[in-house]
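Trainee: output the structure for:
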Amino acid sequence: MLVNHLMKQIDQFRDERNWRQFHNEKDLAISISLEASELLELFQWKSSEEVLQTNSLELKEELADVLIYSFMLASNLGCSVEEIMEEKLARNMEKYPVAESYGSKKKYTELRGEK
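Mentor: Model (predicted):
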């Protein structure tokens, strides 16, 4: 499957450089946040359209960095990316039933009248 192939490529890249020693769970979580901030920075003071027109390469690279660090963290934790995403999507389907959430930006607690 594609996800497993990518995971192997990422691990191989890291292992060939002996970088696993630097990629503990804490530092990977920090790196995910930092890369997500760099992705977000591209949008600062601009519309989505402006960013998409002028920064598409940077946007793709920052998104790739977030995903690569996320895959590394999943690998360290022994998590199957496919499994955890499928499980999360199943939970989201329960929290956001189509009939209640279609076309709505409300959080699941608002959909059910909870606080």
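Trainee: C-alpha from now on. contacts and neighbour counts both.
Mentor: OK.
Trainee: contacting residues around whichever strand or helix holds Ala74?
Mentor: Element membership for Ala74, per DSSP states H and E: helix 56-77. With contact meaning CA atoms under 8 Å, 6 or more residues apart in numbering, helix 56-77 is reached by 7, 10-11, 23-25, 28-29, 31-33, 35-36, 38-39, 42, 51-52, 80-81.
Trainee: try 10 Å this time
Mentor: 3-4, 6-8, 10-11, 14, 20, 23-43, 50-52, 55, 78-81, 84 (CA atoms under 10 Å, 6 or more residues apart in numbering).
Trainee: so which of those belong to helices?
Mentor: 3-4, 6-8, 10-11, 14, 25-41, 50-52, 81, 84 (DSSP state H).
Trainee: one more to put side by side:
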Amino acid sequence: MSDLSELQRIAKEFIDKRDWRQFHTIKDLAMNCSIESNELMEILLWRDQNFEKSILEGNDKKSLTMIKNEVSDILFSCLAIADHLNFNLEDAYMEKMKELDVRYNPDKVRGKLTKIPSPDNSNKQ
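Mentor: So this is what the prediction gives:
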């Protein structure tokens, strides 16, 4: 099994073998991530609870494969962004999880559907 750093290395190698780095900008990589996320949403659009139940019960392998493919495309986009901006995605993720653990204290939010704004909104424009 690969860790996230290994997956980031694999994505970097994939990009470099195809000489795609020349086309990568943070804007285009972010847009690609959004587009791939929308392709995932398209699979789920207008579906009822029976659709999800069918997947969870193993009765709709085709839809599960489509979802896996889109989630993998999203992950690739995230890895490509980290590569482009030269940061370790695993480290960034762990830092974010620490922040979320504090913000969403289990004793305060357990069983509740709650949105708590980030204390640092300085990056919002």
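Trainee: circling back: start and end residues in the second structure for the helix holding Ala74 of the first structure, please.
Mentor: Aligned using TM-score structural alignment, helix 56-77 of the first structure spans residues 64-85 in the second structure.
Trainee: if you count neighbours, what's buried in that stretch?
Mentor: By neighbour count on 16 or more other CA atoms under 10 Å, the buried set for stretch 64-85 of the second structure is 64, 67, 70-71, 73-83.
Trainee: what's the answer for stretch 10-29 of the first structure, then?
Mentor: Under the neighbour-count criterion of 16+ other CA under 10 Å, stretch 10-29 of the first structure has 10-11, 14, 23, 28-29 buried.
Trainee: residue furthest from the geometric center of the second structure?
Mentor: Asp107 (26.8 Å; CA atoms, centre = their mean).
Trainee: in the first structure, point out the residues matching whichever helix or strand it is part of.
Mentor: Taking DSSP H and E as the criterion, Asp107 of the second structure maps to helix 106-109. With TM-score structural alignment applied, helix 106-109 of the second structure matches the range 98-101 in the first structure.
Trainee: quick check: buried residues in the matching stretch?
Mentor: Of the residues in stretch 98-101 of the first structure, none is buried (16+ other CA under 10 Å).
Trainee: Leu40 of the first structure maps to what in the second structure?
Mentor: Residue mapping for Leu40 of the first structure onto the second structure gives Met41, with TM-score structural alignment as the criterion.
Trainee: from Arg47 of the second structure, how far off is its match?
Mentor: Distance of Met41 of the second structure to Arg47 of the second structure, computed by CA to CA, to the nearest Å: 10 Å.
Trainee: neighbour count: the two, which is higher?
Mentor: Neighbour totals were compared for Met41 of the second structure and Arg47, and Met41 leads with 13 against 10 (other CA atoms under 10 Å).
Trainee: tell me the secondary structure at Ile116 of the second structure.
Mentor: Per DSSP: H, G, I helix; E, B strand; the rest coil, the local secondary structure of Ile116 of the second structure is coil.
Trainee: tell me the contacts of it?
Mentor: Counting by CA under 10 Å, 6+ apart, Ile116 of the second structure has contacts 100, 103-104, 109.
Trainee: those residues, buried ones only, as a ChimeraX selection?
Mentor: In ChimeraX, this line selects whichever of the contacts of Ile116 of the second structure come out buried by 16+ other CA under 10 Å:
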select :103
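Trainee: I'd like to know which of the contacts of Ile116 of the second structure are part of strands.
Mentor: If you go by DSSP state E, the contacts of Ile116 of the second structure have nothing in strands.
Trainee: next one: the residue nearest to the spatial centre of the first structure from Leu89 of the first structure, what distance?
Mentor: A centroid search over the first structure (CA atoms, centre = their mean) returns Leu67, at 5.3 Å, as the residue closest to the centre. For Leu67 of the first structure, the distance to Leu89 of the first structure (CA to CA) stands at 17 Å.
Trainee: I'm done for today, thanks for sticking with me.
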